[in-house]
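J.: My questions are about this predicted structure, shown below with the sequence.
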Amino acid sequence: MKWLKGYQDHEVSLIGDYQLTVGRSPCIQMLYEFGIKSTFLPNTNDPNITSDYISHSSTISFNIPSCAKNQKLKGLNITFKYTVNKEKHPWPIFAKISNKTKNRDWIYNPTVFGKPEPGKVTIWLSYWETGNLLDNGDQINVSFIMENLEVRECGVRLVYADVDENMENIMEFEETLLGDLSAFKLSTETYYLCRRDFFKSMEVDGPTPSWFRDSVGYKVDYTEIQGWRKTGRFQKL
């Protein structure tokens, strides 16, 4: 993602976690959470933004193909382009990766997200280092869960590394996709990657929305879920 430095002086409106957004420069930065790198950009046709699989809906499915003998799958670059329903307040975005073959789900809610200007498109770029969590032939579904946002396009690009290349250590926390996520487990092999107590806020505002229950699953006991203490961090591009 070194090419993103060319956008470091561009600006995007961020909403979400007040402690991370108040008084912060509107210039584009990278967010690190759970070993996931992500950033929000104004719409662009930059040639560096490419996808192996593209959908114009909020979900995309594919099977992990075989790779060259001297390579291994390292992670997924995920792109989500969206606009806001100007008549309603935008709801936080959730990205969900499901390994249907292994019956594992990872649901990520970033602490902040980009709010498009009226009539404009915002791009959410994220890189998920998956390592050995995904194998050749696995059936994968990537979906985006949101309200009051309109999908323009979503895409996935497979990222490979040489077999003898060490996986990138992008965070010092153990709480990465390849580390210990037990504190974020909702049920067997389902992980809700969120730094704020989203469930408590919904209890104050009303019952858990049906669209979120449908996406996460009724097998989750929402009454026992607690918020988590650590916050994400920003870093300049």
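T.: Ah, there it is.
J.: Only C-alpha atoms from now on, for both contacts and neighbour counts.
T.: Noted.
J.: Give the residue farthest from the middle of the protein.
T.: residue 69 (29.3 Å; C-alpha atoms, centre = their mean).
J.: quick one: it is in a strand?
T.: No: with DSSP: H, G, I helix; E, B strand; the rest coil as the criterion, residue 69 is located in coil rather than a strand.
J.: now it: how far from residue 162?
T.: In this view, residue 69 and residue 162 are 9 Å apart by C-alpha to C-alpha, to the nearest Å.
J.: just checking, residue 135 touches residue 67?
T.: No: using C-alpha atoms under 8 Å, residue 135 makes no contact with residue 67, being 10.2 Å away.
J.: Overlap in contacts, the two.
T.: Common contacts of residue 135 and residue 67 (C-alpha atoms under 8 Å, 6 or more residues apart in numbering): residue 73.
J.: okay, the two: which has more neighbours?
T.: Shown here are residue 135 and residue 67; by other C-alpha atoms under 10 Å, residue 135 has more neighbours (18 against 11).
J.: wait, what's in contact with that one?
T.: Contacts for residue 135 were tallied using C-alpha under 8 Å, 6+ apart; they are 64, 73.
J.: and the gap between it and residue 106?
T.: Taking C-alpha to C-alpha, one finds residue 135 at 16 Å from residue 106.
J.: do the same with residue 172
T.: Between residue 172 and residue 106 the distance, using C-alpha to C-alpha, works out to 20 Å.
J.: Same drill for the two, tell me which one is more crowded.
T.: residue 106 (19 against 9).
J.: close enough to count as contact, the more buried one and residue 192?
T.: Yes: contact criterion C-alpha under 8 Å: residue 106 and residue 192 qualify, at 6.2 Å.
J.: Of all the residues in stretch 107-116, which ones are buried?
T.: 107-116 (16 or more other C-alpha atoms under 10 Å).
J.: Then stretch 134-146?
T.: Residues 134-135, 138-146 are the ones in stretch 134-146 that count as buried (16+ other C-alpha under 10 Å).
J.: got it, and stretch 70-87?
T.: By neighbour count on 16+ other C-alpha under 10 Å, the buried set for stretch 70-87 is 72-84.
J.: quick check, distance from it to the centre of its chain.
T.: 7 Å (C-alpha atoms, centre = their mean, to the nearest Å).
J.: The structure to be compared is supplied as follows:
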Amino acid sequence: MLVQLSVGWCSSLENITFQSGLFTLQEFNYEGCFKLCEIQGLFKLVPIAKLDEADLGHMQWTKAYQDHKVDLVGDEIIKGRTFNTQMLYEYGIRSTFLQGVTDQSMATHEYTSTSSNYLSFHVPLHPKKQRIQGLYVTVIYRSLGEDRNIESLPVFAKISNRSKGVTWVYNPVVYCKPRVDEDAIWLSYWPIGNTLDAGDEVHVDILVHEGTISTSGYGASLVYMDAGEAEKEKEKSEMMKSEEVIGGDLSLFQVKGGFYLCRRDFYRPMIPAWFFGDNIEITDSRRWRTHNNSYRDHFEGFNNRRNPNRHKIGITLGVSFISNDETSKILKAVSSVESVETVSIHKEIGRLFVCGRFNPSTVVKCMREFKKMVQVLEFEVHKSGSTLFTFHR
């Protein structure tokens, strides 16, 4: 069983698949994979532009925003990249995030709430020839101010069937960083129809770090299917029994009172009581999550001060120098990146050399506005004067 994998800085890698459908990795590094969009058993990102109306269901109206830019944060997968509106597939849940939407009336729902706390409704009676397939949820939220740490703060969706005592708490691998004074919208589809019966009380909530994000509206709609569709759905669910998705095998994500669909270690050693009603030991949710790196980062910083040459990085950029003015702009932009120590330029060979202990993706991100003139060709990582590895594009 594979438990450790490193595919860092594979710039052409788009998909990772495994022989087994179960995601077994305990340590996984995919930093600097700027085209990666799918990891089997973990998540998949697909541009809305590539999906048809049948794929989108109740989210069909989002096609009007398929070319909008969206500021995704939360994971290594988004660093150094720009995205148009995407569909995120994870745990069987489909999510899309929108920015700059002025006509929010397009997201119409059966049940709505302008409360900043939650949405609550009771499942109605429905024809015997129909059954509930799932639940569409919309949440409108915005930033409370310029918080530089918002990119590393978690956002959770919480759906509870209070009548049956079951709760799903879900942390998406990526989410939209809201701009100040502008609403962002999170739309998601939850295939939980087999757990909802007429009369059940359902609560929908979004849980965020206090003081960073506020919610201003919730919407939810039940999705029904007829008898023929139900039979097909039953066959599909049988095929998914061994997958770690809603309707499949979520036993390793199960905690007292529900399912904690999160692979990050945000709250070591305790899942907060406001998720499930009781404090839960993090070990009760046995599925792998990334480790809390705060102590490691502190130790790395100490070592860097003791040994300034430790883990230095050199990046070579191929540059098309158009004018002295553009050259100055590029030099200024690269020099402003945190922990960049030296920047040198060689016009005769069209090269720009950058050295320091910076994160390579921050330099790539910095160069976005110059993408027509700049291309990353290679980089080297040095430790105490020796080369650990060299990357060639």
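T.: Received the coordinates, thanks. None of the values given here were measured: they were computed from a predicted structure.
J.: Can you tell me what residue 37 of the first structure aligns to in the second structure?
T.: Counting by TM-score structural alignment, residue 37 of the first structure lines up with residue 94 in the second structure.
J.: so that match makes contact with residue 189?
T.: Yes: Residue 94 of the second structure lies in contact with residue 189 (C-alpha under 8 Å); the separation is 5.2 Å.
J.: Quick check: nearest residue in space to residue 153 of the second structure, chain neighbours excluded?
T.: Of all residues not flanking residue 153 of the second structure in the chain, residue 209 sits nearest, at 6.6 Å (C-alpha to C-alpha, 6 or more residues apart in numbering).
J.: how about the helices of the first structure, start to end?
T.: Here the first structure has its helices, by DSSP state H, at 18-21, 198-205, 210-216.
J.: Quick one: the ones you listed as TSV, columns for distance to residue 225 of the first structure too.
T.: Compiled in TSV, the helices of the first structure are given as follows (distance: least, C-alpha to C-alpha, whole Å):
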stretch	distance to residue 225 of the first structure
helix 18-21	22
helix 198-205	7
helix 210-216	13
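J.: For residue 50 of the first structure, find the nearest of these.
T.: Shortest distance between residue 50 of the first structure and the helices of the first structure, using C-alpha to C-alpha, is found for helix 210-216: 27.0 Å.
J.: who touches that closest one?
T.: So helix 210-216 of the first structure is contacted by 107, 145 (C-alpha under 8 Å, 6+ apart).
J.: Now residue 355 of the second structure: closest residue in space, sequence neighbours ignored.
T.: Using C-alpha to C-alpha, 6+ apart, the nearest residue to residue 355 of the second structure is residue 314, at 4.5 Å.
J.: isn't there a strand covering the one you found?
T.: Yes: assessed with three-state DSSP, residue 314 of the second structure lies in a strand.
J.: before we move on, the earlier item: reformat the helices of the first structure as TSV; add distance to residue 92 of the first structure and mean neighbour count.
T.: Below are the helices of the first structure laid out as TSV (distance: least, C-alpha to C-alpha, whole Å; neighbours: other C-alpha atoms under 10 Å):
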stretch	distance to residue 92 of the first structure	mean neighbour count
helix 18-21	13	13
helix 198-205	10	13
helix 210-216	11	13
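J.: Who are the contact partners of the alignment partner in the first structure of residue 266 of the second structure?
T.: Using TM-score structural alignment, the equivalent of residue 266 of the second structure in the first structure is residue 198. Contact analysis of residue 198 of the first structure by C-alpha under 8 Å, 6+ apart lists residue 227.
J.: Spit out the contact partners of the aligned partner of residue 157 of the second structure in the first structure.
T.: Residue 157 of the second structure maps onto residue 95 in the first structure, with residues paired by TM-score structural alignment. Contact analysis of residue 95 of the first structure by C-alpha under 8 Å, 6+ apart lists 107-109, 142-145.
J.: Kindly recompute the last result at 10 Å.
T.: 58-59, 78, 80, 106-110, 126, 142-146, 193 (C-alpha atoms under 10 Å, 6 or more residues apart in numbering).
J.: Closest to residue 24 of the first structure out of those?
T.: Set against residue 24 of the first structure, the nearest of the contacts of residue 95 of the first structure by C-alpha to C-alpha is residue 110 (16.6 Å).
J.: which residue lines up with that closest one in the second structure?
T.: So residue 110 of the first structure corresponds to residue 172, using TM-score structural alignment.
J.: how near is its match to residue 272 of the second structure?
T.: Using C-alpha to C-alpha, residue 172 of the second structure is found at 18 Å from residue 272 of the second structure.
J.: And the contacts of stretch 85-92 of the first structure?
T.: Contacts to stretch 85-92 of the first structure, defined as C-alpha under 10 Å, 6+ apart, come from residues 15-16, 83-84, 109-119, 145-150, 198.
J.: Can you list which of those residues are found in strands?
T.: Those of these mapping onto strands are 15-16, 83-84, 109, 112-115, 145, 149-150, per DSSP state E.
J.: quick one: what's aligned to residue 137 of the first structure in the second structure?
T.: Match for residue 137 of the first structure (TM-score structural alignment): residue 199.
J.: Centre of the chain to stretch 238-256 of the second structure, how far?
T.: With C-alpha atoms, centre = their mean, you get 20 Å for stretch 238-256 of the second structure.
J.: Counting neighbours, which bits of that stretch end up buried?
T.: Under 16+ other C-alpha under 10 Å, the buried positions of stretch 238-256 of the second structure are 240, 243-250, 253-256.
J.: I figured residue 190 of the second structure was touching residue 158, is that so?
T.: No: look at residue 190 of the second structure against residue 158 with C-alpha atoms under 10 Å: they stay out of range, at 11.1 Å.
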